[in-house]
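Next comes the sequence, and after it the predicted model I'd like to discuss.
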Amino acid sequence: MLGIGTLAKKVFGTPNDRLVKSVRPLVAQINALEPEIEKLDDDGIKAKTIDLQARARDGADLDDLLPEAFATCREAARRAIGLRAFDTQLIGGIFLHRGNIAEMKTGEGKTLVATFPAYLNALSGKGVHIVTVNDYLARRDAEWMSKVFGALGLTTGVVYPQQPEAEKKAAYAADITYATNNELGFDYLRDNMKADLAQLSQRPHNFAIVDEVDSILIDEARTPLIISGPSQDRSELYKAVDTFIPEMVEEHFTLEEKTRNVTFTDEGNDFIEQRLMAAGLLPEGQTLYDPESTTLVHHVTQALKAHKLFQKDKDYIVRDGQIVLIDEFTGRMMSGRRLSDGLHQAIEAKEGANIQPENVTLASVTFQNYFRLYNKLAGMTGTAATEAEEFAEIYGLGVVEIPTNRPVARVDDDDAVYRTAREKFEAIVEEIRKSHETGQPVLVGTTSIEKSEALSSMLQKAGVPHNVLNARQHEKEAQIVADAGKLGAVTIATNMAGRGTDIQLGGNVELKVFEALAADPEAHPDDLRTRIEAEHAEEKQKVLQAGGLFVLATERHESRRIDNQLRGRSGRQGDPGRSSFFLSLEDDLMRIFGSDRLDKMLSRLGMKEGEAIVHPWVNKSLEKAQAKVEGRNFDIRKQLLKFDDVMNDQRKVIFGQRMEIMEATNVAEITRDMRHQVIDDLVETFIPPKSYVDQWDGTGLYAAALEKLGVDVPVGQWIEEEGVDDEVIRERLTKAADELMAKKATDFGTENMRTIEKQLLLQTIDGKWRDHLLKLEHLRSVVGFRGYAQRDPLSEYKNESFQLFEGLLNGLREEVTQKLAMIRPLSEEERRTMMEQMAAQQQAATAGSQPSQSAVASLAEADSTIGSEANPHNPEFDENDRSTWGNPGRNEACPCGSGKKFKHCHGRFA
């Protein structure tokens, strides 16, 4: 008997069904325009774009232009790449244009879907970003879809790491820009560290379509993007602490796998104190509870985490002596990414790798706050419904399930639960062997490199040929995935999220056509497609007869969404398929979420060796456990975002202020206001309001005026004059300081003075912001303990971070005023001496020694003619023209010829 809810859905349809139904008339309008658009020649298609652009500029609503734009884009795609979009793809495009997430099953053609809303929104001339999860997909999609956009008369760009600046600017200036989420976020931070508008890469954030939106906006959103610089070297301390961590036993610490945290027991504290004292790291008489021991406790905690919570070949791999992190969701190596707070250094010590210095944060932003910069945001994925609440609450995005072009024919088996991992893997190998013999392709999903390689060796012993796709085989990714649908193929994959290449039965036709077109651009797409389809049609038929792709998962993930992504690889475009999950009571999810009771029950039932329990109830209980984990992770991300929102408000103020300064032709008014505010503060400090003359501190005010304002004025005499009050003294100080700055402007030249003021302002803001970020990090690390005192950590963080921000602004005014008061042009003799020193230091640098920073600091005080001198080692290098810098890596030698690494030289300002 049907439940009331199920019965109502059958009669009225689900809210999602009604949403999809509401856009059917729009699809009918697009289809009705098809015959008219088909009659246009290639120039006619481009002329249509020009017409639509003119109407958009004249104020026409993009919604009104949608039917014509979509019909034009569909015809351009048919001609350029031989693909005519299905009606369901148009529906997906409509919901993307409306700022939603389109949940589309694997194989429904999301790459093509994105072209429709991208084309429509690019008509405004404000640019559209299409965001992918890795550089390979960004380049592949840009190259493939640029044919479509080119046929429409639009430009396409692609952004990638270590791209030449001129090329990057051109990519961002294009109508459609393909890029990874990481590169977009880093470019945003880099832009807000630059000192000149001409150096900025990005335009204002208009519209972004995020592919694999769940992976980017949820999975990766936990970790902020950070641009950092090196701090002091503590490698010896990490090595010393690491020596005794392996000796710690279970009685010494408590391990919380759910929260990924470790704490020491009393026995552990005693053990650590003894070992630290023996190593000479903890002074006699000092305990771990003393405030002076905070840093040591932090180091030991991070070392313990490195040993107990981070596993080699699961969380990271060692490659060329470097610790390379692995993305737990995609299984990819994250080269260049480092764990913060000394954790990466602790892992380096554990593995005997070269320990790199900890970094100081120069700028940071979370993906949540970066993507909320866009005026409109949309996303595509195969699995978003389970996280619909988070998308709505954090990003204001609705999730719409787009119907498949053909009904899904995949058979989803109930989970099979074995008592031990050994029994489970033996059953998996047997199941793979059977399917391989029938010719059915098998995709095996694992959760770590270690498990994928263990299963690979078991299959080798069983004589089953197979491919392995994990972080180690990252380079062969597209080919391995493309071959996974071939007859009898067995592919072991570590996390299939965001792979971006469909597994098509008999082989990937699109990839073959794409490669053939790249090899022979003159060939007609339709002819190539016909030939390639004929070649693999026979093999596809055999695969279909064998039952289509069999997805076999070796474990349940914490998130249902990741499981659904793996399962969704089978049964694309109405193909037959099958999915099975093989589990054991020793799996992480089962173990952490109470498999003890189930184990006892199975023992009582008398389960035999190799037997599995298979029942829909098991599926439901597992889904409930997964839903709990998802809910907890959402709460963690929400809490993190609340803290980051506090910093984000401050970040917007600072970045906005920087932009105003860069856009201004004359910042003299800003520096004057700062100077006058400093004078007001000085007078208020040394001549308190409503105080008597004998309470005034004339000596202190004189010294402060000399130090902060650079003026030598007789404050003591002023105070002794009859009828002088604080207002008169304020006016005299202001007049003296303004006259001093007017004289400097004359000495330097007005134009030079304006440049100096602007550069000083930007440099000081950047320095203060860096210090502020460090203070906020420290505040975040301790504010959680306020909860023990019944105080809300978030409220405490808001209040104290606001006070710190006020201190930043006050310090900024004082520092800028003081620096401007102290600068002076160099005399001819000083300038000559300076140039000789710099030449000598650069010679020393090429011989392997480091030049001192004093010359650079002094040069900042000289007039701007010195800064434009050609570099004696690389005459083509011009530090004011980034196009002469080339494209050095951060660890390569700086092109200026200083002998330093780029990141320690001109790369600091890049």
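Cool, got the structure.

only C-alpha atoms for contact and neighbour calcs from this point on.
OK.

Helix, strand, or coil at residue 89?
helix (DSSP: H, G, I helix; E, B strand; the rest coil).

That one: what's it in contact with?
108, 109, 110, 112, 113 (CA atoms under 8 Å, 6 or more residues apart in numbering).

One more pass at 6 Å, please.
By CA atoms under 6 Å, 6 or more residues apart in numbering, the contact set of residue 89 is residue 113.

Now do the residue of the chain positioned farthest from its centre against residue 735, distance only.
In the chain, counting by CA atoms, centre = their mean, residue 722 sits farthest out from the average C-alpha position, at 65.1 Å. Distance of residue 722 to residue 735, computed by CA to CA, to the nearest Å: 20 Å.

and what of residue 54?
Taken as CA to CA, the span from residue 54 to residue 735 is 55 Å.

Next, residue 379: secondary structure please.
Here residue 379 is strand, with the state taken from three-state DSSP.

Wait, it touches residue 213, no?
Yes - using CA atoms under 6 Å, residue 379 makes contact with residue 213 at a distance of 5.2 Å.

Next, the distance between the ends of stretch 690-704.
End residues of stretch 690-704 are separated by 21 Å (CA to CA).

list the buried ones in it?
696, 697, 698, 700, 701, 702, 703, 704 (16 or more other CA atoms under 10 Å).

Let me have those residues in a markdown table, extended by distance to residue 204.
Putting those into a markdown table (distance: CA to CA, whole Å) gives the following:
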| residue | distance to residue 204 |
| --- | --- |
| 696 | 52 |
| 697 | 51 |
| 698 | 51 |
| 700 | 48 |
| 701 | 46 |
| 702 | 48 |
| 703 | 47 |
| 704 | 43 |
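
what's the closest of those residues to residue 94?
residue 704 (64.6 Å; CA to CA).

just to confirm, which helix or strand has the closest one in it?
helix 698-704 (DSSP states H and E).

ok, residues contacting that helix?
Outside helix 698-704, the residues within contact range by CA under 6 Å, 6+ apart are 686, 715, 716.

any idea which helix or strand comes after it?
Later in the chain than helix 698-704, the nearest helix or strand by DSSP H and E is helix 715-720.

Spell out the residue ranges of the helices in the stretch 351-500 of the chain.
According to DSSP state H, counting those that start in this stretch, the stretch 351-500 of the chain carries its helices in the segments 367-371, 388-390, 421-438, 449-461, 477-483.

Pasting the second one now:
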Amino acid sequence: MLGMGKLAKKVFGTPNDRKIKATRPLVAKINALEPDFEKLTDEEIKSKTVELSERAKGGESLDDLLPEAFANCREAARRALGLRAFDVQLMGGIFLHQGNISEMKTGEGKTLVATFPAYLNALMGKGVHVVTVNDYLARRDAEWMGNVFAALGMTTGVVYPQQPEKEKRAAYACDVTYATNNELGFDYLRDNMKSDLREMAQRDHFFAIVDEVDSILIDEARTPLIISGPAQDRSELYVSVDKLIPDLRDDHFAVDEKTRNVTFTDEGNEYLEEQLLARGLLPEGQSLYDPESTTIVHHVNQGLRAHKLFTKDKDYIVRDNQVVLIDEFTGRMMAGRRLSDGLHQAIEAKEGCAIQPENVTLAQVTFQNYFRLYDKLAGMTGTAATEAEEFAEIYRLGVVEVPTNRPVARIDEDDAVYRTAREKNDAIVETIKEANAKGQPILVGTTSIEKSEFLSEMLNKAKIKHNVLNARQHEQEAQIVADAGKLGAVTIATNMAGRGTDIKLGGNVEFKVLEAIAAEPEGDHEAIRARIEEAHKADEEAVKAAGGLFVLATERHESRRIDNQLRGRSGRQGDPGRSSFFLSLEDDLMRIFGSERLDKVLSTLGMKEGEAIVHPWVNKSLERAQAKVEGRNFDIRKQLLKFDDVMNDQRKVIFSQRREIMDAEDLSEIAQDMRHDVIADLVEQYMPPKTYADQWDTEGLYAACIEKLSLDVPVIKWADEEGVDDEAIRERLEKASDEEMAKKAVSFGAEAMRMVEKQVLLQTIDTKWREHLLTLEHLRSVVGFRGYAQRDPLNEYKNESFQLFEHMLDSLREEVTTTLSRIRPMTEEEQQQLAQELAQQQQQLQQAATPEPVDSLPGAPADGFDENDPSTWGNPGRNEPCPCGSGKKFKHCHGRLA
């Protein structure tokens, strides 16, 4: 019998079905317009854009313009790329325009789908941002889809790291701008460190379409973007602390794998105190529990975390004597990304690498709060349904599953669970052998570099030819992925999330054509393409006959979404395929989340060596364990966000104030208000209200006026006058200070005075904000302990950070007033010198605001470039011209794969 829920769904359809149904009339309208748009000339298509844009700016709603805009965009894409969008792609575009996440399976053409809502919303002239997960995809998509936008008469820009400022401003000024989430966030922070509105790169935050939305808004949301400058060098301390850790016994610390945390036990603390005293790291007579020991305790804790929680070749790799982090979700290197709070330095000490100095935060923002700046947000991915609650709660984004163009023909097998990792690995090699014997291409998913290399060794022993894709092969990524669908190909990959290159059965035609043309540059390119396409058809049929792409996963990930992403690499566009997960009770997820019960079940069943349990119940229990982990990770991110929201409100106030100051022509009124507030505070301090004249500290007030206002006025004499109260003295001080500043303005010249006021205000705000960020960091690290006193740490943080913010604004007023009052009239030469110094300081600030990459980025040549010496070429992008000057692309010349 059907349950009530299932029965209701059968009668009324699921909410998702109803959303799909609601778009069908719109799709029918677009299709009905198709014959009219096919008749338009290329120029008429561009004219249609101008007409639609004028109507949009004239007040006509974008929803009303949608059918015409989508029909125009579909026709332009057909002419520019030879691709006619399917109805399901139009549906995906409609959901994106409505501010949803379109969940579309791999190979359904998400890159093209994004052009429809991007075009429609760009008609408003406010700029649309399309966000990708890496620079390669940003450039590729901008170049590829730029043809569609050009055919529509729109401009396309791309933003990439270390881009010249002028080029970056031009990219943001385009109708549609492609960029990575990191670059967008960093540019937002950099813009809010500039001192001139004309230098700011970003315009409005109007509409953003986020590709691989789950990767960007969930996986990366735990790490805030931080722009920092160097602090004092403490590398010796890290090395000294690191020498202590290997001597610790197991009873000195406790590791909690579920929360990824590690703490010292009481025995550990005693042992530490002895060792630190013996090595002179703790002064004689000082205990670990003294307030003065906070710094050393912090460093020891970070050293312990570096050794016990961070594993080489899984969490990071060592490259060119530097520790480079690995993204746990995509297996990619995160060049330039560093762990905060001295943890990165502790790992550098552990690995014997050069220790980079710690950094001081100059500006920071989380992805959650950056993307919530947009008036409208949308996203695309193959896997979002499992995180629908988080998208709805944090970003107010709905998730809609868009049907596939052709039915999915992939066979998803139940998980096979083995007792030991050895039995599981043997079974994996056997399965690969069987599939490989019939020519079926296999994609093997692993969770770490270490495991992918171990499996690679096993396949070498079994004499099975294969490719390995992990952070070490980052540069050849697209090529290896493109080859993964060839007949008989075996590819081992760490987390295949969002690789951006389709695995096509029989191999990728475009890559084959480019390689062949590079080998015969003088040949007939059309004939070469025809020959390769013909050969490819036979290869594709052979692979289909062998069963299509076989995705073999060697472990379950903490998140069901990552597993689904890997699974989704097979069975694109109705292709045949199969997927299977091989697990053992020794896997991390199984070990941490209740494998004891399964172990008992397997023992009771009396399983033989090499046998596996395969049953839908096992899948269900594993999914429940994964859902628990996802829920806990969501709670962690939610808690992080609650704390960051407190700072975010303050950040918005400071950034909007800076903008107003940069926008203002004359700041003398703001400076005057600040000065009057300072005078009111001084009068209240030295002449408290409701006190008698003989209780006033007039000498203190006189001294404060000289120090804070550079005013030598007879305050003591005024106070002795009959009938004078604190209000009268405040008014006299205000008048005297206004007159003094007016004289200065005349001496300076009005224009120079305005410039000085603006620079002093901006610089003081920046300095105070940086100090405030540091204070908040320290507050955040200790506020958790308030929980022991039955007080809510979040409320404590809110209250104290608000008080700190008020204090910062008070000291800001005081400092601006003091600085401006001390400025004396200058000669013309001195004025020029001051302007130069201020410009220099601003330049230094901008340099600090550029995150230094660990790796040179694509296209960034090394100093002393020599086209005959490859060691001076930096790290050229694979699709860029080869630095040797041959005219070929780098990947077809010196970067050619062996």
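Thanks, I have it. None of these values were measured; they are calculated from a predicted model.

residue in the second structure matching residue 125 of the first structure?
The equivalent of residue 125 of the first structure in the second structure is residue 125 (alignment by TM-score structural alignment).

Nearest spatial neighbour of its match, chain-adjacent residues omitted?
Distance criterion CA to CA, 6 or more residues apart in numbering; nearest residue to residue 125 of the second structure, sequence neighbours excluded, is residue 175 at 6.6 Å.

My read is that residue 483 of the second structure contacts residue 506, right?
No - Residue 483 of the second structure is beyond contact range of residue 506, at 8.2 Å (criterion: CA under 6 Å).

more neighbours, those two?
residue 506 (27 against 24; other CA atoms under 10 Å).

what sits against the more buried one?
Counting by CA under 6 Å, 6+ apart, residue 506 of the second structure has contacts 485, 486, 487, 539, 540.

Then residue 423 of the first structure?
In this structure, residue 423 of the first structure makes contact with residue 610, judged by CA under 6 Å, 6+ apart.

mean shift of the host helix or strand of residue 7 of the second structure relative to the first structure?
Using DSSP H and E, residue 7 of the second structure falls within helix 4-12. Comparison of helix 4-12 of the second structure with the first structure after fitting gives an average deviation of 2.8 Å (mean CA distance after the TM-score superposition for the first structure).

so where in the first structure does that helix end up aligned?
Counting by TM-score structural alignment, helix 4-12 of the second structure corresponds to 4-12 in the first structure.

outside of the matching stretch, which residues touch it?
Stretch 4-12 of the first structure has contacts (CA under 6 Å, 6+ apart) with no other residue.

Stretch 143-159 of the second structure now?
The contact list for stretch 143-159 of the second structure (CA under 6 Å, 6+ apart) reads 46, 76, 77, 80, 171, 174, 175, 176, 177, 178, 179.

Kindly recompute the last result at 7 Å.
Here stretch 143-159 of the second structure makes contact (CA atoms under 7 Å, 6 or more residues apart in numbering) with 45-46, 49, 76-77, 80, 138-139, 142, 168, 171-172, 174-179.

for stretch 790-798 of the second structure, same thing?
The contact list for stretch 790-798 of the second structure, computed with CA under 7 Å, 6+ apart, reads 643, 646, 783, 784, 786, 787.

nearest to residue 339 of the second structure, of these?
Using CA to CA, residue 643 is the member of the contacts of stretch 790-798 of the second structure that sits closest to residue 339 of the second structure, with 19.0 Å.

What is the burial count for the closest residue to the closest one other than its chain neighbours?
Computed as CA to CA, 6+ apart, the closest residue to residue 643 of the second structure that is not its neighbour in sequence is residue 794, at 6.8 Å. Residues near residue 794 of the second structure, counting by other CA under 10 Å, number 18.

any idea which helix or strand carries residue 794 of the second structure?
Here residue 794 of the second structure is assigned to helix 793-822, by DSSP H and E.

Mean deviation, that helix versus the first structure?
Mean deviation for helix 793-822 of the second structure: 0.4 Å (mean CA distance after the TM-score superposition for the first structure).

and the angle from that helix to helix 698-709?
Counting by axes from the mean of the first three to the mean of the last three CA atoms, to 10 degrees, helix 793-822 of the second structure lies at 90 degrees to helix 698-709.

what's the offset of helix 793-822 of the second structure from the middle of its chain?
The chain centroid and the centroid of helix 793-822 of the second structure are separated by 30 Å under CA atoms, centre = their mean, to the nearest Å.

Give the buried residues for it.
Buried positions in helix 793-822 of the second structure, judged by neighbour count with 16+ other CA under 10 Å: 793-794, 796-798, 801, 805, 808-809, 812-821.

and after it, which helix or strand comes next?
Next along the chain after helix 793-822 of the second structure, taking DSSP H and E as the criterion, comes helix 828-848.

list the buried ones in that next one?
Applying 16+ other CA under 10 Å to helix 828-848 of the second structure flags 842, 845, 848 as buried.

if we can go back for a sec, counting neighbours, what do you get for the match of residue 125 of the first structure?
By the criterion of other CA under 10 Å, residue 125 of the second structure has 16 neighbours.

Is it located within a strand, as I assumed?
No - if the criterion is three-state DSSP, then residue 125 of the second structure is coil and not within a strand.

that older thread, so which of the contacts of stretch 143-159 of the second structure are in strands?
176, 177, 178, 179 (DSSP state E).

Which member of those residues is positioned nearest residue 320 of the second structure?
Nearest to residue 320 of the second structure among these is residue 179, at 28.0 Å by CA to CA.

Going along the chain, name the helices of the stretch 651-800 of the second structure.
Under the criterion DSSP H, counting those that start in this stretch, the stretch 651-800 of the second structure contains helices at 668-686, 698-709, 715-720, 726-748, 750-783, 793-822.

Of all the ones you listed, which one comes closest to residue 479 of the second structure?
For the helices of the stretch 651-800 of the second structure, the distance to residue 479 of the second structure is smallest for helix 750-783, at 43.2 Å, taking CA to CA.

how big is the offset of the closest one relative to the first structure?
Once fitted to the first structure, helix 750-783 of the second structure is off its aligned match by 0.5 Å on average (mean CA distance after the TM-score superposition for the first structure).

Okay then, goodbye and thanks.
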